[in-house]
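> Build the 3D model from these lines:
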Amino acid sequence: MTTSASSPAIQAPFGDPPRTAALRQRLEAFMAEHVEPNEGQVEAESAAQSWHSAAGWNTPPTVQRLKALAREQGLWNLFLPHSARAPEGLSNYEYAPLCEIMGRNTWASEIFNCSAPDTGNMETLDRYGSELQKDRWLEPLLAGEIRSAFLMTEPEVASSDATNIRCRIERDGDHYVINGRKWWSSGAGRRQCRLLIVMGKTDPDAPRHQQQSMVLVPADTPGVKMLRPLKVFGYDHAPVGHMEVLLENVRVPVDHLLLGEGRGFEIAQGRLGPGRIHHCMRSIGAAERAFALMCRRLATRDAFGKALAEQGVWHERIAQARCMIEQARLLTLKAAWMMDTVGNKAAQAEIAMIKIVAPSMACQVLDWAIQAHGGAGVSEDFPLAYTYADQRTLRFADGPDEVHRQALARLELARLGLRRKPAGPPVTRGC
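Got it, this is the predicted structure:
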């Protein structure tokens, strides 16, 4: 079912930047003409695929057709700022309203080559890769010719603390040998996936944040085994595919290492910052669409002698939802502006705040929208249940709420000069 969430609220609050204004109009038109009418077709093409009957999932033909059309219209690679290889890329603040529009639909961002995990991987290659690595991997990713996956999370450890990872990357002459098990490796289940960016430990004895490294692994390297796709609230997320992956004695040349040994944690921090804000932008778009669906449903359903939209409890929820969406949007735009003007490190508090606020806000608005639809809300006749599953996942993807709250609290205490020095070793008194 299609429902446009277009409204003045989607615009940047103080006026769109010049590049954004024209692109937003074109993007809105593209969504209305090509994306919304094809939602049912893409869902059918995705559902018709089976992981067990082929070597991975394929991009739905309709999505592939729309990608070519979007590229022809110049709606392509809008996410990547300051890249010589993608001059069409926008700043974070310029991109924010556009990413929100894409977020109304769970697969729309792929059409514009602006979907995770490829966006984060392309930013990683652009910022940290060698020129040879960029030639081999970044260029075909920017062209939409291949897809990629990011392998960081592991089933055997609490991966919210990335220093816990156990996957080993060991030097053996002119090669690195990789052994480990990863999961929630989004994108690895696609047939078009050609590159895995793997995070593992090269030196377990180094200082805590210098033990990890990242290495580029061609997806067809011997020893890479896709064990299974992982469902999310019962949805298999075809054709993206969140995979469990086994790496057994996987050998890659040493020039496949990113940046240098011990730089993995540094790369991860640089990669996840922009990715987090992109997720939050899309969360706002998802909330806007849910809000529009909710209001339309309430206005067209009667109970106890009057429209649901006239019931007091729904007045309260409509008003609260609008306030929550606007608050999240303003905070996200502020974070995007700070990332552009003072850098990701200086904006780390704002990035933490939006990652806490936006997915939780979207979950609440979606929950109210589901409630307004009754049984229809949990069915597949509306996009609400699937979108709720997607947004609920974001409360721990790219760092759980608890980690971001802890980081934000520490930053605030330090800003106020209230951080205590670490206590010394415990003193044991003799008896």
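> Could you use CA atoms for every contact and neighbour count after this?
OK.
> in this protein, which spans are helices?
Here the chain has its helices, by DSSP state H, at 18-30, 39-47, 61-72, 92-102, 108-111, 118-128, 131-133, 139-142, 264-299, 312-341, 348-373, 384-393, 401-415.
> Check which helices and strands the second one is in contact with.
In terms of contacts (3 or more C-alpha pairs under 8 Å, 6 or more residues apart in numbering; DSSP states H and E), helix 39-47 is packed against helix 61-72.
> One more, so I can put them side by side:
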Amino acid sequence: MDFAFDARTEELRERLLAFMEEYVHPAEPVAAEQRARLASPWDTPAVFGELKAEARRQGLWNLFFVDQHGLPGAGNGGGPGAGLTNLQYAPLAEITGRSPHLAPAATNCAAPDTGNMELLAQFGSEEQKKQWLEPLLEGEIRSAFAMTEPEVASSDATNVETRIERVGDEYVVTGRKWFISGAMNPDCKVFIVMGKTDPEGADPRRQQSMILVPRDTPGVEVRRAMTVYGYEDHDHGGHAEVVFDGVRVPAANLIGEEGGGFAIAQARLGPGRIHHCMRLIGMAERAIELMCRRAVERTAFGKPLAAQGVVQNWIADARVTVEQLRLLVLKTAWLMDTVGNRGAHTEIQAIKIATPRAVVRILDDAVQLHGAGGVSQDFPLAELWAAARTLRLADGPDEVHQRSLARRELRQYM
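This next block holds a predicted model:
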């Protein structure tokens, strides 16, 4: 593995950094002001449209879309993505992580749409791609991924109880989901729903299927927004409780084959996990920057905070941690490019365990250094902390990845 970024990556990094400095960071207070004046907190502030138009104009659009799956025009400037590898995308995602509520959405690289687009590109039918993937790639609509349920331990996907039952030329979807990211956004037009088509099947990993459910289908009820440590995450479209009450959709809405849902979920989550970790490093970098600025500007007990030994330790430890995490993420991205997601299985789990845990600690130190300001709305640290802490649960809790990783390590000795 070459540690240097190639010329294409360096070019995009320079352009993206300039875009962040000139457009994204100045738009943060603007977005907050506009949202305060909206009729609904879930409506999208006008500045998002301006950012998206500028990102498209500058060619900073769909940078995440690594595997083009033969889509026409891919990677040549006229297609849906930039044609980058995971290794090329990693440092770009890190940059957008410095403003995680604006930059990913502005560049059409925000979850859960990214995972849903990859899923449809890999497993969707031509009709499904035409109806849903193309407008998602154009940024015309948003989407949601409905798997987690309140009544079962959803970290084990075999526990999912939502039913997807074949009735003639339709499927009937019945179940209750929650923490469905993006579902509160009015632009969310479709759900990818995980449920069981064969609840009595012998193989518990062949009981689940995935199906497309348009938001406006009768029986779909977006019941309420779920807060995350008190935050509603407006810019990502919230995290909703959604009820599917006898929802009927055409049989053609099934993604792949019956019983393929578990395998599709695993394929979807690999890239999603590394994207989160890439952005988390950017969040940590912003925390370090805020710590350093605060440390040189404030005085306590007769000397600058920057001269306090404990503050120096926090900053030094944060820098060492970020450099370690970045190398592990880059190695994982490189392995995904060279040996595939399955070959990078151990590393994907390792970064998912290590990155959120370590970044939460860095953000916690940054909050402490800012005192009362650190837990307030005047700095981004509290909201960044909530987002990072949540990622110790999202895409699988730490303990699930630790269990799987330990089993893989032990297997060679058994």
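> quick one: TM-score?
Overlay of the two chains. TM-score (TM-score structural alignment, normalised by the length of structure 2): 0.95; 402 aligned residues with a C-alpha RMSD of 1.3 Å.
> coming back round to it: nearest to M152 of structure 1, of the helices of structure 1?
In terms of C-alpha to C-alpha, the element of these nearest to M152 of structure 1 is helix 264-299, at 9.1 Å.
> Most tightly packed of the helices of structure 1?
Of all the helices of structure 1, helix 92-102 carries the top mean neighbour count, a mean of 26, counting by mean count of other C-alpha atoms under 10 Å.
> Next, the angle helix 18-30 makes with that helix.
Interaxial angle, helix 92-102 of structure 1 versus helix 18-30 (axes from the mean of the first three to the mean of the last three C-alpha atoms, to 10 degrees): 10 degrees.
> Just tell me the aligned range of helix 92-102 of structure 1 in structure 2.
Aligned by TM-score structural alignment, helix 92-102 of structure 1 falls on residues 86-96 of structure 2.
> tell me, stretch 152-170 of structure 2 lands on which residues of structure 1?
Residues 157-175 of structure 1 are matched to stretch 152-170 of structure 2 when aligned by TM-score structural alignment.
> Just the terminal-to-terminal distance for that stretch.
27 Å (C-alpha to C-alpha, to the nearest Å).
> and of the helices of structure 1, who's closest to A206 of structure 1?
So among those, helix 264-299 is nearest, using C-alpha to C-alpha, at 12.4 Å.
> mean shift of the closest one relative to structure 2?
Aligned to structure 2 and superposed, helix 264-299 of structure 1 gives a mean residue distance of 0.4 Å (mean C-alpha distance after the TM-score superposition for structure 1).
> The match of helix 92-102 of structure 1 vs structure 1 - mean distance after superposition?
Comparison of stretch 86-96 of structure 2 with structure 1 after fitting gives an average deviation of 0.3 Å (mean C-alpha distance after the TM-score superposition for structure 1).
> Identify the residues contacting that stretch?
For stretch 86-96 of structure 2, the external contacting residues (C-alpha atoms under 8 Å, 6 or more residues apart in numbering) are 5-6, 8-9, 12-13, 16-17, 20, 63-64, 66, 103-104, 275, 278-283, 329-330, 333-334, 336-337.
> go again using 7 Å as the cut-off
With contacts defined as C-alpha atoms under 7 Å, 6 or more residues apart in numbering, stretch 86-96 of structure 2 is touched by 9, 13, 17, 63-64, 66, 103-104, 275, 278-279, 281-282, 330, 333-334, 337.
> corresponding residue for P304 of structure 2 in structure 1?
In structure 1, P304 of structure 2 lands on A307 (TM-score structural alignment).
> ok, now L212 of structure 2?
In structure 1, L212 of structure 2 lands on L216 (TM-score structural alignment).
> With I315 of structure 2 instead?
In structure 1, I315 of structure 2 lands on I318 (TM-score structural alignment).
> and its match, how far is that from S109 of structure 1?
27 Å.
> For stretch 238-250 of structure 1, what is the distance to the chain centroid?
18 Å (C-alpha atoms, centre = their mean, to the nearest Å).
> how about it: buried residues?
A238, P239, V240, G241, H242, M243, E244, V245, L246, L247, N249, V250 (16 or more other C-alpha atoms under 10 Å).
> Take the helices of structure 1 and write them to a markdown table, including distance to R194 of structure 1.
Listed next are the helices of structure 1 as a markdown table, based on distance: least, C-alpha to C-alpha, whole Å:
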| stretch | distance to R194 of structure 1 |
| --- | --- |
| helix 18-30 | 29 |
| helix 39-47 | 20 |
| helix 61-72 | 17 |
| helix 92-102 | 25 |
| helix 108-111 | 16 |
| helix 118-128 | 11 |
| helix 131-133 | 13 |
| helix 139-142 | 10 |
| helix 264-299 | 19 |
| helix 312-341 | 30 |
| helix 348-373 | 29 |
| helix 384-393 | 25 |
| helix 401-415 | 32 |
